[in-house]
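>>> Could you work out the structure for the sequence below:
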Amino acid sequence: MTKDECKKVVLDIIADIAPDEDLSNVKPDVRLRDQLQLDSMDFLDIVMELRKRYGIEVPEKDYMQLASLDSSAEYLTPRFNALAEKS
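You can find the predicted model right below:
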């Protein structure tokens, strides 16, 4: 999976948990919580959806890695690719 595909995964999850948010102008290098009306429960929902949909576990100590789209892609790409290798 590419970094752009990982960003799309994160945006798709956000679209499901916060359907009223306009995701068309999300800047990849700015913290998501600074751009969108996401609270800590929404953020936990993102983490839970990653686990439920894709089997990606994000330990609490790594939550800050998901702050922006760029950092999310940087963190998630190798994890998605490791899962793909196992299948």
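
>>> use CA for all of it now, contacts and neighbours both
Fine.

>>> For the helix or strand harbouring Phe80, which helices and strands make contact with it?
Counting by DSSP states H and E, the secondary-structure element that holds Phe80 is helix 69-86. Other helices and strands packing on helix 69-86, by 3 or more CA pairs under 8 Å, 6 or more residues apart in numbering; DSSP states H and E, are helix 3-17.

>>> Identify the residues contacting the helix it packs on?
Identification of contacts with helix 3-17 by CA atoms under 8 Å, 6 or more residues apart in numbering yields 21, 23, 42, 45-46, 49, 69-70, 72-74, 76-77.

>>> How many residues are close by Asn81?
Asn81 is flanked by 12 other residues according to other CA atoms under 10 Å.

>>> One more sequence to fold, the one below, so I can look at both together:
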Amino acid sequence: MNRTETMVLVKDSITEIVPDADFTDVGPDDKFRDALELDSLDFVGLVELLSERTGVRIDEEDYPALTTLADVTNFLLTRQN
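I've put the predicted structure just below:
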């Protein structure tokens, strides 16, 4: 996958966890958890869904690096098979 496809996958996955997620005011470098009101259970669900969809292992120690849409996209891109 390329960067654009990965970003779309991340946004689609967030929308599956939080159906009313509105990305209009969330840029790639904005912290999305607060902006989209993802609580910790939602975030864990997102991580599991992304891992399932991409085949990329995401460990708990990786969570602090996954704060913006760009962070998540870059993380997935650098770790895909």
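
>>> Need the TM-score from the superposition.
Scored by TM-score structural alignment, normalised by the length of structure 2, the superposition of the two chains gives a TM-score of 0.87; 81 aligned residues with a CA RMSD of 1.3 Å.

>>> which residues does Ile56 of structure 1 contact?
Under the criterion of CA under 8 Å, 6+ apart, the contact list for Ile56 of structure 1 reads Leu50, Arg79, Phe80.

>>> coming back round to it: show me the two of the contacts of helix 3-17 of structure 1 that sit farthest apart.
In terms of CA to CA, the contacts of helix 3-17 of structure 1 reach their longest pairwise distance at Glu21 and Thr77, which sit 24.4 Å apart.

>>> who has more neighbours, the two?
Set side by side, Glu21 of structure 1 and Thr77 show more neighbours around Thr77, with 17 against 14, by other CA under 10 Å.

>>> Work out which residue lies at the spatial centre of structure 1.
Within structure 1, the residue whose C-alpha comes closest to the C-alpha centroid is Val10; the distance, by CA atoms, centre = their mean, is 3.5 Å.

>>> Not counting residues beside it along the chain, what's closest to Pro28 of structure 1?
Residue nearest to Pro28 of structure 1 in three dimensions, not counting chain neighbours: Leu69, with 4.6 Å by CA to CA, 6 or more residues apart in numbering.

>>> how deep is that neighbour tucked in, by neighbour count?
Taking other CA under 10 Å as the definition, Leu69 of structure 1 ends up with a neighbour count of 25.

>>> how about it, what's its match in structure 2?
Using TM-score structural alignment to pair residues, one finds that Leu69 of structure 1 aligns to Leu69 in structure 2.

>>> wait, doesn't that match sit right on Ala35?
No - look at Leu69 of structure 2 against Ala35 with CA atoms under 8 Å: they stay out of range, at 11.3 Å.

>>> And Glu5 of structure 2, how far from Leu41 of structure 2?
Computed as CA to CA, to the nearest Å, the Glu5 of structure 2 to Leu41 of structure 2 distance reads 25 Å.
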